[in-house]
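>>> just a sequence and a predicted model for now, questions to come.
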Amino acid sequence: MLNIAYTQAHLLYFNQFADLAGIWGIAFWVISLNVLITFAIDTKAKKYYLFSATWVLIALIYSVWILHINPSSAIGSGNTKTKVSLIQTNIDSYAENDSLIVQKTLNQIISLSDSAVRTHKPDLVVLPEASFPFSLFKDKSFLDFARRNIVNWNTNVAIGYVNYEDSTSFKNLALVFTPQLAYFWDSLKIKEADVKIYQKEFGLPFIEFMPYCENCNSLKGRRLIKGSEPYTFLYAKARSEKFKVALSICWEQTYPNKIASLVRDGAEYITMMNNDSWFGKTPGAKYLLSFTKLRAIENRRAIARCSNGGISCFIDPFGKIYGEIPWFTANISSQDVLAVNKKSFYTKHPSFFVILISSIMFGLILYFWIKK
């Protein structure tokens, strides 16, 4: 989480080589630059000033090439676009001791989604993490209510919800609920077990689980039951054009290999469903956004980032933010999202740079040990 690479998340003209080496490469670049500058100041030798300038130019030239000269070398050509609407509620999904929380949540989601569908006609509506603080399928009246709205909207909806297994354990879940699934639910006698559902794999330490003690309750008195499948969801837009989207939930954005696995599974873009309200207006939410930006660059995938309370926005495959919604406002943002098929080198080989640098390091240690 505290990787040095995240300090460079907003420097798009120096971090584009993350699609080759990931955050490990950026961290190596930053540390090496500091070492070279230190040598230059300490020794006053011109060669170290030259090395430092060359090290900066390497990153700059690659970034300019990707951003302005030949973007298709990173994302390929012939990519299509899909329209996505983010629904930012202004309610903490995990707020406790509020008997009206469910009704408030439903009212905001329905009214904002109605507005998004009516004014922007999106192909996919995205809700925040655990936007429904209860099971989507356990209560038939609520399931029917959700189905009716999805059928009326005739729009695919990415829904996050929580299943409380018992008083101390829960599952954090998400799925893409299509109009076809909603319409044929009764006639085809579909059950929850028949539906493809994504289960959050990595939770927030101490809040959702206790590190090194999988069966222990967190400080909140509950523990996350982790999933393991990198699901990709297929949905169609009005003209029957199909898209593959992966859903990822909040703290999973801190795991580079996790997001890379979603893209390797076929995701053309990613929706990041967050619950950032508990951060308040602190640097915490902004810090998490830096994770999201680097995940987009590493994998050359657009990310539709939806968070209750914010920060909700869209990030293109080069790390540029657009369509941002102001903090702590109940609002919507509808934008075109690029669906990319080409996989970056990092996506295909996320551990390559780590193995390479580790091998060189141990080789040097062995060499100098032999040479004494």
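Received, thanks.
>>> CA only for contacts and neighbour counts going forward, please
Fine.
>>> thought Y62 was touching Q16?
Yes: with contact defined as C-alpha atoms under 8 Å, Y62 and Q16 form a contacting pair (7.1 Å).
>>> neighbour count: those two, which is higher?
Q16 (30 against 16; other C-alpha atoms under 10 Å).
>>> so that one is in which element?
Counting by DSSP states H and E, no helix or strand carries Q16.
>>> just the helices from the protein, written as ranges.
18-43, 46-64, 72-75, 101-120, 140-153, 179-183, 256-264, 283-299, 345-348, 352-371 (DSSP state H).
>>> my guess is T178 contacts Y235, does it?
Yes: the criterion here is C-alpha under 8 Å, and T178 meets it with Y235 at 7.0 Å.
>>> what is in contact with the two at once?
N156 (C-alpha atoms under 8 Å, 6 or more residues apart in numbering).
>>> and the comparison structure, right after this:
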Amino acid sequence: MNQTLRKRLPLLLSLLAGGLMWAAWPTSPLTFLVFTGFVPLLAIADKVNNRAKYFGLIYLALWIWNTGTTWWVGNTTVPASGIFANAFNALLMSVPLMGYKITLERHNRLTSYFALIVYWLAFEYIHQEWELSWPWLTLGNAFAMRPEWVQWYEYTGTLGGSLWVLLVNISLYAAWRKRKKGTDAGSFLLWKEGWKPALLLVIPVVISFIVAVMNVEIKRLTMNVVVVQPNIDPYDEKFSTHSAQEQLAKLLDLTRSQIGADTRFVIWPETALFTQGAWEHELNYQPEVQAIRNFLQLYPNAKIITGASTYKQYPVPGEAPATARTRSDGGPPYDAFNSAIQIDTSSNIQIYHKAKLVPGVELTPYMRYLPFMKKLAMDFGGITGSYGLTPGVDIFSNPPPYGNVFAAICYESVYSHFVAEKVRQGANLLVVSTNDGWWGNTQGHKQHMQYARLRAIETRRWVARSANTGTSCFISPLGDVIAPQPYWEPAAIKYDVTNKRRLTFYVKYSGFIAKAPLIFCILLLLYTIVLRVIRRSYVENNQ
């Protein structure tokens, strides 16, 4: 290798790593490249001694990955938001890799590899739980378009996929290092060292095939579900004060085209009702609700689950949370919610409040410490400022033969542990109500739909997905997409889904599985601190 190339090799490796991860991500067909994307990053850690330079190189790779896969977050009225989001997320993702570099400088290679796995998986867990959450690039999400590879997610969730990616990358790099030390290329590829990453690649796929065969559905009692895609422009039409009744009429007309006497649920998209907001204690008197109930008189067996913008007031002094807003008329403080509601012919309306809010769009993170910033969230959804976090119902509970429903609102369907928790609480059917039209016809809405396939596999529940502008569809418990509708076209579809009750291993123990990397991370850090104290004490005692 000539001197010029040797000098520029770390930069080339950084560019290669970012490019590989970008090319591997849904909706690209090159998923297999994810098994090589971290290899250049591992090589950089060995070739670059200066920590500042190392940070710059890994940050560049992570920024390319983020920008290449989620550039569409800036495809809004505020493009700078996307630039900041990608840059900031790349910065957060560099933390576990910096931890790996520091560990590599102080410990042996095996310990460092273990540390990388623990640090990265702990980071992914934290990135699903805190208020700056953005788990879109969780490594296990890379297999959303390859459900046949990861049917074992019903045991591990996406955590297992992230672990698989890291193990194969580490094994490939370890084999390459040994080849460089004298092993010839042929034996490396065939059996000397190459069999280890090959085995790590093949075994999970074989297990996935076996698990899929075991999960072939036996014909059983089904429920007819109708999904509506109204295709209402979120920028120019949806939140107009004059078009609410026209939008409702469109939703009812599309529903009428598919609903029947055997229909149990009708699913409408996010914020389909009350685009200007409605008080929760007055929902039964809203003209939209009354019109829906009149419609359902013809179909008394059906329930409509729809997104809605709602307000909840706190009349009791001291009851209002940090997210609460003040009223110009001097009334009690209140919260605005991105909600899902279930309406039937009775006067009982169940209300679910979105719990996983998009940072900067629906939520100003940690506003309880900075209350003056609560109005800074972007205007997406018709209501400016941060949404509330006061819980509504956990799931929509229904008597047989309906079953219980968890209505994930938009971004919530990306959270594996969160969705599993709702199934553990009794959900038999998963619903996704979303409005992905904000991002236009980009990879954003396509990736979002693909991720729902992983939730179906993890929980072995049917998913009914209603997206305002697309893609609306049904997803089977094996992750198969059924009747996907074209983007930017109104549509209504129906399908008979199974009312599933079995809890997968992941659903039962997702709380433990999700926290395991964090526990290992804490133990590893404690071990490092204790070891450092012991070494320092030894040096001082021998001086």
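Perfect, thanks for sending it. Just so you know, these numbers come straight off a predicted model, no measurement behind them.
>>> would you pull the TM-score for this pair?
Remark: TM-score between the superposed chains equals 0.85 [TM-score structural alignment, normalised by the length of structure 1]; 352 aligned residues with a C-alpha RMSD of 2.8 Å.
>>> residues contacting the residue nearest the centre of structure 2?
Residue closest to the average C-alpha location in structure 2 (C-alpha atoms, centre = their mean): V414, at 1.8 Å. By C-alpha under 8 Å, 6+ apart, the contact set of V414 of structure 2 is P135, W136, H448, Y451, A452, R455.
>>> now list the buried members of those residues.
P135, W136, H448, Y451, A452, R455 (16 or more other C-alpha atoms under 10 Å).
>>> list the residues that contact whichever residue in structure 1 pairs up with the fourth one.
In structure 1, the residue equivalent to Y451 of structure 2 is F291, according to TM-score structural alignment. Residues in contact with F291 of structure 1 (C-alpha under 8 Å, 6+ apart) are Y6, A9, Q253, T254.
>>> again, only this time at 7 Å
Going by C-alpha atoms under 7 Å, 6 or more residues apart in numbering, F291 of structure 1 touches Y6, Q253, T254.
>>> lining up those residues with structure 2, which overlap?
On the basis of both residues aligned by TM-score structural alignment, their matches' C-alpha atoms under 7 Å, what survives of the contacts of F291 of structure 1 in structure 2 is Y6, T254.
>>> and of the contacts of F291 of structure 1, the nearest to D98 of structure 1?
Q253 (29.3 Å; C-alpha to C-alpha).
>>> burial of the counterpart of V463 of structure 2 in structure 1, as a residue count?
Residue mapping for V463 of structure 2 onto structure 1 gives I303, with TM-score structural alignment as the criterion. Applying other C-alpha under 10 Å, we find 29 residues neighbouring I303 of structure 1.
>>> in contact with I303 of structure 1, which residues?
Per C-alpha under 7 Å, 6+ apart, neighbours of I303 of structure 1: Y269, I270, T271, M272, A296, F314, I315, D316.
>>> now do 8 Å
Contacts of I303 of structure 1 (C-alpha under 8 Å, 6+ apart): Y269, I270, T271, M272, T292, A296, F314, I315, D316, P317.
>>> and if you look at L357 of structure 2?
L363, Y387, Y411, E412.
>>> which one (most neighbours) among those residues?
Going by other C-alpha under 10 Å, Y387 tops these with 29 neighbours.
>>> from the middle of its chain, how far away would stretch 453-463 of structure 2 be?
Distance of stretch 453-463 of structure 2 from the chain centroid (C-alpha atoms, centre = their mean, to the nearest Å) equals 13 Å.
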